[in-house]
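> Okay, sequence plus prediction incoming.
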Amino acid sequence: MKILVIDDEKDITYFLSEFLLELGYQVKTENDPGKAEETFLGEVFDVVLLDINMPRISGLKLLERFRILAQDVIIIMISALQSVDLVVKCIQLGAYDYITKPILTLDQVHIRIQRAITERAIRAENHLLRKQLTRHGEAQDLQFRSAPMRRVMEMIRMVAPFDSTVMIVGESGTGKEVVARAIHQFSLRSQKSFVAVNCGGIPESLLESTLFGHEKGAFTGASERKIGLFEESDQGTIFLDEITETSLAFQVKLLRVLENSSIMRVGGTQDISLDLRILTATNKNLMASVKDGNFRQDLYYRLNVFQIPLPPLRDRKEDIPAIVEYHLQRLLKRMHKPQISISEAVMERFQQYDWPGNVRELINVVENALIMTNTDRIEIENLPRDSEMFAHPDEINTGSELTDLQSAKNRFEQLYFQRLLRETKGNVTEAAKLAGISRQHFHLKLKSFNIASKF
């Protein structure tokens, strides 16, 4: 790591140089501002510590010049002037940080340098990942800067080149399908098909024929042969979401697919060999399902060769600004709306909220706000009033005016179903059990109140 220190005061460059050399950095100093550009061009530096007030040529002029010559270099300005306007100008010209003299503790310099290097590495990694995904044919909304998500990306890159099964575990809305698509895009199968199946959203009676296909006459209504999703995924990747919602009978058939790399259509008599990769996901504790007898242990070991746990959004709130900005721009383009920004008050509210629906809920709120705003900025009043950001599920908040009984009942039901989803972390099956109604009835209720069930 090379650092260039530019200051016309030799004492400053000496002490900074000695301190940084002890920390293991390679350091070069320049006391003549007139020779600063020549020194800068002579080598490739990672960080430049640049004084502002120097004779003949100011640090601001050098900052502008350096930023043109090398956009990736980290430039930290140093000055005895404590002016807000000056700090703002430095940042606008491309400086990463601003340190005021006298420098009372050299450790602060080290901290600023380390923070800058870390953030640059994160930005470079994000850029590389998006570039790689785009090159593979599909740009994904993998927006992050948090340590937990960096670990997730490391795991994706480790497992992607191999055909091993992967179990993606996380709450609803944490981006399990996004991760599955990323694994596919980084794999050797990236040019082949990727098929996503929500096992919990397909009735048990139809799941087998949907995945395995069926022959003509296999059952009433089977008027012709149908190719299943397993066959459509041949040479590619199939992603089975909510795998724990499948029956034990179906799990036996899936185990056979994994063991023999073949399927048999419903009503068929011949095995069909397949070459495909199977990725699965669940929002449940899979081992608990095994112990409860709801999931086969042998299938568990087949599917759980490599597990990727996804953190909930509340545990990586530092990612919220990047996620919001990415989807804001994507939605603006899709909705053909002019440029709209997010107010600081709204972003603060986003940071305070725990997002039980995770990223999907955040995206829904941003899209709703874009529809509601008629100005160039999203404010608090543009956010959906039925969001849990405004009303606690334990309370019936009908506003300042009383409403009729039916409206009050509807509001109570809406908050009740929102709380069920929150308490079960988006697990519709568990929420329906708590409500004492069928899964289908629960889905109808969610639809009637416009509540997102699949995050």
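Thanks, I have the structure now.
> use CA for all of it now, contacts and neighbours both
Fine.
> Relative to residue 264, how far out is residue 271?
5 Å (C-alpha to C-alpha, to the nearest Å).
> what do you get for residue 244?
Computed as C-alpha to C-alpha, the residue 244 to residue 264 distance reads 22 Å.
> Mind checking which of the two has more residues around it?
residue 244 (24 against 18; other C-alpha atoms under 10 Å).
> Double-check that the more buried one belongs to a helix.
Yes - counting by DSSP: H, G, I helix; E, B strand; the rest coil, residue 244 is part of a helix.
> wait, isn't it in contact with residue 282?
Yes - the criterion here is C-alpha atoms under 8 Å, and residue 244 meets it with residue 282 at 6.4 Å.
> Check the gap between residue 51 and residue 114 for me.
Computed as C-alpha to C-alpha, the residue 51 to residue 114 distance reads 19 Å.
> Show the contacting residues for the residue lying closest to residue 131 once chain neighbours are set aside.
Of all residues not flanking residue 131 in the chain, residue 139 sits nearest, at 7.9 Å (C-alpha to C-alpha, 6 or more residues apart in numbering). Counting by C-alpha atoms under 8 Å, 6 or more residues apart in numbering, residue 139 makes contact with 130-131, 133.
> quick one: which of those is most hemmed in?
Most neighbours among the contacts of residue 139, by other C-alpha under 10 Å: residue 133, with 20 neighbours.
> another structure for you, compare them:
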Amino acid sequence: MPINNILVADDEESMRWVLSKALRKKGFNVELARDGEEALRLIKENVFDLALLDIKMPGMTGLDLLDRIKEASSDLLVVIMTAEASMKNAVEAMKRGAYDYLTKPFDLGVIDALVEKVSRAREMTSQVSLLKEELKDRYQLEKTIIGNSPAMREIYKTIGKVAPSDVTVLVQGESGTGKELIARAIHYNSRRLGKPFVPLNCAAIPSELLESELFGFEKGAFTGATERKLGKFEQANGGTIFLDEIGDMPFDLQAKILRVLQEREITRTGGNQSIPVDVRIVAATNQDLEESVRKRQFREDLYYRLNVIPIHLVPLRERAEDVPLLVEYFLSKICGELDVPLKRCSNEALNLLTSYNWPGNIRELENTIKRAVILSPDPLLVAGDFPGLTTRQEDGKGEELSLEGIVDVKLRGSFSNMERMESGDVYAMVLEQVERPLIRFVLEKTRGNQVRAADILGINRNTLRKKITELGIELRKE
């Protein structure tokens, strides 16, 4: 992270003048203070990268000011200047958290070397902080991508295959399905871990501002551009840029994204210099880009450059077997955030949540659970705590669950507290409850013809007769 803004605090006007002239000549923004109180006010009003503080000033000394800076948990780097070259001053300054210590008089070359040293230190500190945040996010990510359905297992496999390379990925899915989580998973499992992950929602920024947001701009490029600004591509250099809702990107701007993919360089708005960038692009959309290409709303060449590895996130209604897992995760997460005792769902409520269509997908599910946790005073959430939800069959949207999905949901609902169950013949109990309706159904369809029913079930007639007796199935009387 480069140094831009420097504060010089010294009660000697000549020292302030010399330092400000030398530093401004190097291109730095410099603010001057005559004493500690003025310096503290400037620090509160501005953001500085480096402060050069005289150790002896009227009123608040440089060391006192250093204490105030550290008390505020500021990451401002402080260099103490003094005309008294004593070990006591040096030790005291460093003990209180000064980055360095200079003895007056000093050559201006020492200041140049010091600024360079501070720049390297800030860059290293920035990288370490970034790595810590990346690792923290990665740990959280492992707990937030929830699902064990076949569709999710395939996505996990794809992430594992594509993450180590720099291939461009296009994540497609409805709003609320977790496209950014997938993009982060790709980044955190790649060689770019520890480098920036920079997300940008192309639909959330006005089209006239999107270009400068992506590519940055030079000072004076337009009214209000009082200083140079780095765009998202430069901020993501070495890492990954996530272009969310890329289907909403203006058509003319798409050509410039294509150039980045092809040439690996950008040009800031108002500039004429090509700047190389090393970024991996992961894009996402909730639109049908093939249809947009046919309607000439999206560039065909860009679509093919983005769609090297497509990942399709199925809506929640098509992986309803994951809902109980998501409910359990969100209950734990939300109760922890709200600092309330852990709540759980009744079987009836869980069945309702699993049967609902979820047009807003995982985002809607999370918000629904949060609302119920906040409004319900009881530790057990019941169906009545989720007003307005209708079952999949009632609202007529989506497809019904598969037989396996229905069984999975029922089992999870029935045995959600498995850890508190006593040892017993659960296997036989579940099989009995499945066998009884199955045999009853087949007998009904065959009008009580046991030979035909045994053939359909794939068992012999004697076994069928035994099951009818054991399960207490009443035979239909013609």
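Right, received. Where do you want to start? All values derive from a computational prediction rather than experimental measurement.
> TM-score for these two?
Scored against TM-score structural alignment, normalised by the length of the first structure, the superposed chains reach a TM-score of 0.55; 264 aligned residues with a C-alpha RMSD of 2.4 Å.
> Give the equivalent position in the second structure for the residue nearest to residue 131 of the first structure.
Using TM-score structural alignment, the partner of residue 139 of the first structure in the second structure is residue 141.
> ok so, going back, more neighbours, residue 51 and residue 114 of the first structure?
In this view residue 51 of the first structure and residue 114 are compared by other C-alpha under 10 Å, and residue 51 has more residues nearby, 29 against 12.
> Just the buried positions in the longest helix seen in the second structure, please.
Counting residues, the longest helix found in the second structure (DSSP state H) is helix 108-144. Of all the residues in helix 108-144 of the second structure, those buried under the rule 16 or more other C-alpha atoms under 10 Å are 115, 118-119, 121-122, 127, 130-131, 134, 138, 141.
> what do you get for stretch 430-447 of the second structure?
Here stretch 430-447 of the second structure shows 436, 439-440, 442-443 as buried, counting by 16+ other C-alpha under 10 Å.
> which among those gets closest to residue 23 of the second structure?
residue 436 (86.6 Å; C-alpha to C-alpha).
> Hmm, that closest one is touching residue 469, no?
No - if you go by C-alpha under 8 Å, residue 436 of the second structure and residue 469 don't touch, sitting 10.7 Å apart.
> Can you give the distance from the helix or strand just after the longest helix of the second structure to the centre of its chain?
Sequence order places helix 150-162 as the next helix or strand after helix 108-144 of the second structure, per DSSP states H and E. Here helix 150-162 of the second structure is found 18 Å from its chain centre; the criterion is C-alpha atoms, centre = their mean, to the nearest Å.
> can you name the residues of the first structure that stretch 343-358 of the second structure overlays?
By TM-score structural alignment, stretch 343-358 of the second structure lines up with residues 340-355 in the first structure.
> Over to that stretch now: how far is its first residue from its last?
Stretch 340-355 of the first structure: ends 23 Å apart by C-alpha to C-alpha.
> Report the contact partners of the closest residue to residue 287 of the second structure other than its chain neighbours.
Nearest residue to residue 287 of the second structure in three dimensions, chain neighbours excluded: residue 247, at 6.3 Å (C-alpha to C-alpha, 6+ apart). Applying C-alpha under 8 Å, 6+ apart, we find residue 247 of the second structure in contact with 285-287, 289, 292, 298.
> Aligned to residue 247 of the second structure, what sits in the first structure?
Under TM-score structural alignment, residue 247 of the second structure pairs with residue 244 in the first structure.
> Distance of its match relative to residue 263 of the first structure?
With C-alpha to C-alpha as the criterion, residue 244 of the first structure and residue 263 of the first structure are 20 Å apart.
> And residue 318 of the first structure, by the same measure?
Applying C-alpha to C-alpha to residue 318 of the first structure and residue 263 of the first structure gives a distance of 45 Å.
> which one of these two has more residues nearby?
residue 263 (23 against 15).
> Please pull up the equivalent of the more buried one in the second structure.
So residue 263 of the first structure corresponds to residue 266, using TM-score structural alignment.
> now swap in residue 291 of the first structure and tell me
For residue 291 of the first structure, the residue aligned by TM-score structural alignment is residue 294.
> show me where the stretch 101-250 of the first structure has helices.
106-135, 147-159, 176-186, 204-212, 229-232, 248-260 (DSSP state H, counting those that start in this stretch).
> Which part of the second structure matches the fourth one?
It refers to helix 204-212 of the first structure. So helix 204-212 of the first structure is aligned with residues 207-215, judged by TM-score structural alignment.
> buried sites along that stretch?
210-215.
> repeat for stretch 324-343 of the second structure
Neighbour-count burial for stretch 324-343 of the second structure, counted by 16+ other C-alpha under 10 Å, picks out 324, 326-327, 330-335, 343.
> Could you do stretch 307-315 of the first structure as well?
Those would be 307-314, for stretch 307-315 of the first structure by 16+ other C-alpha under 10 Å.
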